[in-house]
Each structure stands twice: as C-alpha cells, then as structure tokens.
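Asker: can't give you the sequence, but here's the structure:
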C-alpha cells in the first residue's frame, strides 16, 4: 500500500520552520560571540594578580635589555673616547724638523753663523711642557743636500708635520742690517716655518700651532737677549738705531702653509658630512627591501631563480649608491668648493690646487660612490644577519669605529687604532683631501681598500641572505 504524498503546502511550512530555526541559531551564536568578546575586553590593572607571571617576565626582559644596551654603549663609545686618550703622551710622534742652513753654502759661508747655531742649540736643550712636547728633531742640512726646497718636499710627503728652516743668509743679512743700516731688513726673513694644514686641520690647529707659538716666541726672546749682548761687545758696530728691527726682535719666523684648509665649507667634505654618507647607505636598504619583496611574493608570477634575485639586489643597490653619491657630491659643488684649479708643485704654497684639474669633480664623485658602496654593502649584510632592532646597534658600531679612526690623527692615537687605516671612511677622508687640497696622493691605495670591502661584501652577500631566510623560517616555526 502506497503512503500518501504530502501536499505542497505542508512541505513549504516545514521549510519555513527549518529556515527560522537556523536563523535563530545563528543569532544565538552571534550573541554568544559578542558576549564572549565583551567579557574578554574587560580591562584590569597592570598589578592584577593574573598578570604576575607577565610582570615578572617583563621585568626580566627589561633588565636584560637595559644592561645589554648599557654594556654595548660602554664598549663601543669607549672606542671613540679612547682615540683621544693618549694624545699628550704621543705628541712626540708629530715630528718637527729644525734644519739649519745658516752660512753653509756660498756665498754666505764666509760669515760666521749666529742665528742657526743659537736656534738649533735652543731646540737641542728644549724641555717643553707636556702640551708642547712635539717631536722636535734637529736635522742636518746635508740630509737635504743643502736645499730648503727638499725640506718642503718632505713636509708635503708627510715625512714630518712641520719644518723650521734657518735660511742660509740669516746671519749675513742680520749683520749687514746692523753694520750698514739696511732699513728694509725684515726679521721674519731669517727663518721659515713650513707646515701643511690640509693634511689634518684638526691636529694642526689644536696641537701643532699652539705648541709652535709657545716654543718659538721664547726662542726669539732669548735670541734677542743674546744678540743684544753681542752688539754691546762689538765696538765696530755702527749706529744700531738706524735699523731698530735688526736689534729687536732681530729674528722672526715666516709661516708658510703649503696647503691651507680652505674654504671653511669644505669641512663637511672631509669630516661630519661623511657620517651622513654612512647613514644614507644604511637606511637605503630599508627603502629598497619592499621593492625586492615584489619578487619574493608569489603573486601573479612564478618563483624567480635565487641567483638572479641575489644579482638583482646587489646590482640595484650599487646603482642606487651611484645616484645617491652623485647627489651627495653635488652639494659640495653647489656650495662652490673648488673643483677645477690646476695642480701646483709640491713645495709651493697654494689654495685648493685640485689634483685632477677639471676632472676633479668626477674623481670626487667616483670616490664617494665607491666609498658609499663599501660602507653600504656591509650594512646590508649585517641587516640580514642581525635583523631588527639589532641592526641599529651595528649602525652605531659602524659609525663610531669609522669616525674615531678617520676624523682624528692616528699618529697620536694608541697603536690599537691602527686598524682604522683599513676602514672605508679613513680612505674616503684621505682621498678627498688629495682631490680638494692637492695633498700627498695615495688615491690608488684608497680605491684599492674600498674595492676590497666591496668584493668581500659581495662574496658574503649570498650567505647573509641564506642566514636571513633560515632565521625568518625559525621565527615562523616558533609562532606556529
């Protein structure tokens, strides 16, 4: 017997009831979720008993973090303070030559010298104060083939910081002025003080020039006393009052700066401005990473070969440094630092003789480009190795170690800091001085050291990238 077929109206009624039940169930579920969310959002004080374990963990991590940062600050900043700690005990490394040419070559060798022997004797028995204790060294004129220009060449070659030259005609002119009444006699023509400010303007202005003044002024004063005594015993001396400058001060010093540090706007180019070159090279990595990630994210494209990704990252970074270093270099050009002067002979004093004539700006740009790459690629490697926030500590270390060994004379620093000569910023400063001021050139070595940093950084780049991926995968596993 066949069961009766239910009417259409009955089925529709049951469907409506079923739909209504499902709708009520959904509303009850949503109300329960909202109730649960409201319950979970109830706030408590930070000292609530339920937060005890969280508080203890926060205290522990805070202490570890602060003590770690404190230890890092003490360790790294000590490198900066330490570079100046031994200055006074090592001032004797700043060599000062005293070279006596007085009456040693014809036609002046027929005169008995007075000025030369007196000055050299004063420096031989010199007992300077600690702040004036430069490397005073009496050198025989024969070491320079009796040629004062060779002494100047030695200062340019950075064999010494300063040379005090007693001219070959010093005594002859002084005696003639007294005996013949030469009213045009100039006491400063007796000696020359040769130095090179552009070699290191901070060292010259802070330590060398003050020590020279403290030492030379008493020497001049003592010679005045000695000379007055000699005149008083010399019955053949004519009326000395016709040339009073030949009596007092009798001798003086002509200051000759082979390479003055000028204009003042050049200071950032060889000091503080280079700090920003480091910072720009470091933070350019953060700006470029989102661009690199377009190839990492598999959205609308197949996976890219790893070696090509690495090549892209290296090449794109180097091209970025190429453009950014141009922008940095143009600032010096815009503020009218000379870049088109002709070079001059080494022994001749001159303002801003550019080593490469009108090509000096291009060489300067290339130096900054290679330097920025040498500073930036290690930052990219360390950012991948360390991750944030530890990469920021690397930046601090990188800035301080480069600045400490580049902006201060390593001659008066502890021997510990001699590694700074291999640091990128030291080579940037050294090369910039050569280009801008025509100082002694070691531009080949400067570029070689910078290219070495770049080569090592490129070799390490794939390994740093692998480590970054491993570290990120490990972090994801911990979260999972």
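Answerer: Sure thing, it's come through. Just so you know, these numbers come straight off a predicted model, no measurement behind them.
Asker: from now on I want contacts and neighbour counts done on CA atoms only, so please keep to that.
Answerer: Will do.
Asker: could you pull out the helices for this structure?
Answerer: 8-40, 52-82, 115-124, 148-156, 170-180, 201-203, 209-233, 267-270, 272-296, 306-334, 360-386, 390-404, 424-437, 443-479 (DSSP state H).
Asker: now those in a markdown table, please, with extra columns for distance to residue 89 and mean neighbour count.
Answerer: A markdown table is the format used below for the helices of the chain (distance: least, CA to CA, whole Å; neighbours: other CA atoms under 10 Å):
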| stretch | distance to residue 89 | mean neighbour count |
| --- | --- | --- |
| helix 8-40 | 68 | 11 |
| helix 52-82 | 13 | 13 |
| helix 115-124 | 19 | 18 |
| helix 148-156 | 23 | 21 |
| helix 170-180 | 35 | 20 |
| helix 201-203 | 15 | 17 |
| helix 209-233 | 14 | 15 |
| helix 267-270 | 26 | 17 |
| helix 272-296 | 27 | 16 |
| helix 306-334 | 37 | 16 |
| helix 360-386 | 32 | 23 |
| helix 390-404 | 18 | 18 |
| helix 424-437 | 23 | 26 |
| helix 443-479 | 29 | 16 |
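Asker: also this one, for the comparison:
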C-alpha cells in the first residue's frame, strides 16, 4: 500500500518549494507542519492580505534582475584570445603603415632628392652678340657650368630663328616667355668697344657692365624652386666670369691702354673693375601670399572634397533607402557638383580677402576665371575621392585614410617641383588634376605663358567625365557588399 509523503502537496510540490514561493510573495513565515490550525489560518490570512496589497490593482512593482558585465585584468585568462588578436592586428597594422610610409612618402621625398643630378635637363640660352676680348672667355666658362646650354653668336642666332639683328632681344624675350628656355644670358654688342673707350677717352662715360650683360628669366614660372635651384646656375657663371675678368681680361686691356689711363677720370677706371650681370625678371613672383592658392591651398582642396563627403554621408544613406537607383545616382551627381561650386567660391574668397591680385592676367574677369578653375579642380579630385572612398567603405573601411594620404602625395609630388629637376617617373603628373590646376593658377596670378591652358583644362574635364562614369560601378559594388553583410 503506497503512502503519500506528508511533505508534498496535492500537486507534488515539496514543502521547501512551497516555502520559497510564499517567501517570494512576501509572506514572512510559512507555518511548520506541526503548527496549530490557528497559526496556519493566520498565515494564510496574512498571505491573502499581502497578496491583495501587492496585487497589480494595488500597484505591485517587480524588480527585474540585471546581468552586469564583469571587468577583468589585461592578463586574465578570460581575454587570452583577445590578446592574441591584438598581437596579430598590431603586426598587420604596422606592416601596412610601414608599406605606406616607405612607398608613398618616398615618392614625395624623391622629388626633392639629388637635384644637381638633373641640371643637364635645364635649358639655358646664351646669345653673345659682342665679338671682342670681353666676351671671348664666355663659351669656355659656360662649358664648366651645369645645365643644358644653347650658345649662339649674333649671326648664328639670327640664322637659327630667322630674325634680324634688331629683333634679337625681342626674340630672346619671346623664347623665355614661351618656356623654351628657363633663362638667358644676353651679351649686348659693342661691350668691348665701350669698355676700351671708357679707359682711353676722358670724355667717355664710365663702363656699366650691367647694361651689356643681361640675365633674363621669369621667376613666376616656378615661384618656389627657380631662385633656389635654377637661377644659381647663372650666378655661378657670373662668379666665374667675374674672376676671369678681374684676373685676366681687365689687366690685359689696361696694360694695352697704360699710356691713356692717366688722362681718364678715376671713376672710369674704378667702374671698369666692376663686373655685374643685370637681372631682368619678366614675370616676377612678388607676393608670398600666392603660395596659398599655388601650393598648400591645393592640398586643402583635396581635403575639402573629403570633408564634404563625410558631412553629407548621413543624407546620402537616408536617400539611398528611398530613391530608385537612377535617381540616387543623379542625386549624388547634383549634390556633389553644387557642393564643389560653393566650396570653390569660399576657397577663392580667402585669397581675395588677403588682397591677392586676380586681375593681373584677365582683368576684372580674373576672379571668375579662378573660381571656375577651382570648381573644375575640386570636381576632378573630389570625384576620385568619392569613388575610392565608396569602394573602401564596402571592402576595407579602415583604409580610407591610406587613400587620402596616397592621393595627396601622388598629386603634389610632381606638381610642386619642376619636371626638369625630377626623375622622368614623375611625368605621370601631366595627367593628374593638381599638376594641371597649378598650371592654370600660375597663369591667372602670375601672367606666365598661357599656351598650356588647353591641356590643363582638358585634363580636368577628362577626370570629371571619368569619375562620373565610374561612380555607378563603385556604387554597385558598395550595394552588393552591403547586402552580403549579416
């Protein structure tokens, strides 16, 4: 005969479970099995009263149990796998940074490295119109100075460029302005005769060497590198010629004229000992504020296009969820074009605020020309940024900064230094936006030769068209990768 355990109720629950349930409901004490009926009744009555008091109708409040994250030490076994992941990421990240620095930064450093090695690419014109003793040593001295020298006599220059004797000076100016040569030395005719006359004719004027030896150049062609790297080639020739003139040419002439030196004014003798070349800067770089829009400001142009993309990214994402694909692409084209329109205006207003002369080349239209050129430049570099950052956002978001550094350095390395003083590998700059933007702004601000503007604007427009053609493909890759993500 089976007996029921007195510790179990009708449902089979143990007394302990019943006790815990009663305690959870707020009953202070559950009567023991040996308690009197009155005690049990009191307990039940207390339970009922407590239940009624804490029922939902009377504002029963339940406390939710909450799991709290337990923090631990760095060397805890609980983060062992995370530490291994850290080591792997540390090695990979530093390898990536090392490759970036050693490859991309080397591109910029290389543009400044060993410039004398490329002096042979600097074309320099020398026209010696005097055929006397004063200019006789010049050809041999020129051979000792670095540079790609083109030396002509008066007759050979006329024959080569099909000009008359009276047109020689004008033709030299034209050749320098059209960037056929970096600079020229023009030795005017009769230099020797005028020097001798000043030492034997008491009524003659003192010899002025700077009127017969003329250096002609345009520093605006390269504001930062011409006077520091190219002009010293001519001043080196000047120094060598001064030494030769003082030690050989002038003593020989004075020996031949020793009988007449006593009759000429002493100022003539003193002036004859001074040999200086005059410097004619046909398109001078005379405002250092121009380094803003011509150099560092162009780096800011690239960064501004990146910032506008970040600022509008939330709006792009919101529209992407609601617009059809053709409408979304059209929206991105329009919003980017409008953004660059205003960014380029703000960029030009900074130079205007600092009194940069926009009218040197195009008069009152200069500001408008600069604005439109800045607009095209931002569209060219900004479109490339949008395409690449869209791809990186889909494939490798953490490498977006790598692209920005690469894009900046790739553009400025061939743009801030003359092609004739860098390795031929930097000729890729001819097809990049910043290089052509620099060429346009130098024409606007410094009035240098405008013959390359067609190529400059053509390259910018080609970049804009290419970016617009590639953007739908980049957007498709982004959308595909986004769908694959969990």
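Answerer: Received, thanks. The shown structure was predicted, so the numbers you read here are calculated from the model rather than taken from an experiment.
Asker: related to what we said a few turns ago, for residue 100 of the first structure, which of the helices of the first structure is the nearest?
Answerer: Of all the helices of the first structure, it is helix 115-124 that lies closest to residue 100 of the first structure, at 5.3 Å by CA to CA.
Asker: re the thing from before, can you lay out the helices of the first structure as TSV showing distance to residue 162 of the first structure?
Answerer: Formatted as TSV, those follow (distance: least, CA to CA, whole Å):
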stretch	distance to residue 162 of the first structure
helix 8-40	78
helix 52-82	26
helix 115-124	14
helix 148-156	6
helix 170-180	20
helix 201-203	12
helix 209-233	9
helix 267-270	22
helix 272-296	26
helix 306-334	29
helix 360-386	28
helix 390-404	24
helix 424-437	18
helix 443-479	23
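Asker: so for residue 194 of the first structure, which of these sits nearest?
Answerer: helix 148-156 (6.7 Å).
Asker: what's the closest of the helices of the first structure to residue 251 of the first structure?
Answerer: Across these, closest to residue 251 of the first structure is helix 209-233 (CA to CA), at 6.6 Å.
Asker: helices or strands next to that closest one in the packing?
Answerer: In terms of contacts (3 or more CA pairs under 8 Å, 6 or more residues apart in numbering; DSSP states H and E), helix 209-233 of the first structure is packed against helix 115-124.
Asker: by contact count, what packs against the helix it packs on?
Answerer: By 3+ CA pairs under 8 Å, 6+ apart, helix 115-124 of the first structure packs against strand 95-100, strand 135-140, helix 170-180, helix 209-233.
Asker: contacts only, for residue 380 of the second structure.
Answerer: With contact taken as CA atoms under 8 Å, 6 or more residues apart in numbering, residue 380 of the second structure is in contact with 433, 460, 461, 463, 464, 467.
Asker: what do we get in the first structure for the fourth one?
Answerer: Using TM-score structural alignment, the partner of residue 463 of the second structure in the first structure is residue 453.
Asker: and the closest residue to its match other than its chain neighbours, how far from residue 457 of the first structure?
Answerer: In space, and not counting its chain neighbours, residue 453 of the first structure is closest to residue 374: 5.3 Å by CA to CA, 6 or more residues apart in numbering. Residue 374 of the first structure sits at a distance of 8 Å from residue 457 of the first structure (criterion: CA to CA, to the nearest Å).
Asker: for residue 107 of the second structure, which non-adjacent residue is closest in space?
Answerer: residue 413 (6.7 Å).
Asker: aligned to the one you found, what sits in the first structure?
Answerer: Mapped onto the first structure by TM-score structural alignment, residue 413 of the second structure lines up with residue 404.
Asker: isn't its match up against residue 76?
Answerer: No: using CA atoms under 8 Å, residue 404 of the first structure is not in contact with residue 76, being 10.6 Å away.
Asker: now for the equivalent of residue 48 of the first structure over in the second structure, how many residues are close by?
Answerer: Under the alignment by TM-score structural alignment, residue 48 of the first structure pairs with residue 76 in the second structure. Residue 76 of the second structure is flanked by 9 other residues according to other CA atoms under 10 Å.
Asker: and the residue nearest to residue 453 of the first structure, what's its match in the second structure?
Answerer: In the second structure, residue 374 of the first structure lands on residue 380 (TM-score structural alignment).
Asker: from residue 185 of the second structure, how far out is the spatially most central residue of the second structure?
Answerer: The geometric centre of the second structure, computed from its C-alpha atoms, lies nearest to residue 299 (CA atoms, centre = their mean), at 3.2 Å. Using CA to CA, residue 299 of the second structure is found at 36 Å from residue 185 of the second structure.
Asker: residues contacting the residue mapped onto residue 251 of the second structure from the first structure?
Answerer: Alignment note: residue 251 of the second structure maps to residue 228 in the first structure; criterion TM-score structural alignment. Neighbour list for residue 228 of the first structure: residue 247 [criterion: CA under 8 Å, 6+ apart].
Asker: which residue lines up with residue 320 of the first structure in the second structure?
Answerer: With TM-score structural alignment as the criterion, residue 320 of the first structure pairs with residue 339.
Asker: what does residue 85 of the first structure give?
Answerer: So, by TM-score structural alignment, residue 85 of the first structure is matched to residue 113.
Asker: okay, now its match: neighbour count?
Answerer: 13.
Asker: do you know how far it is from residue 50 of the second structure?
Answerer: 90 Å.
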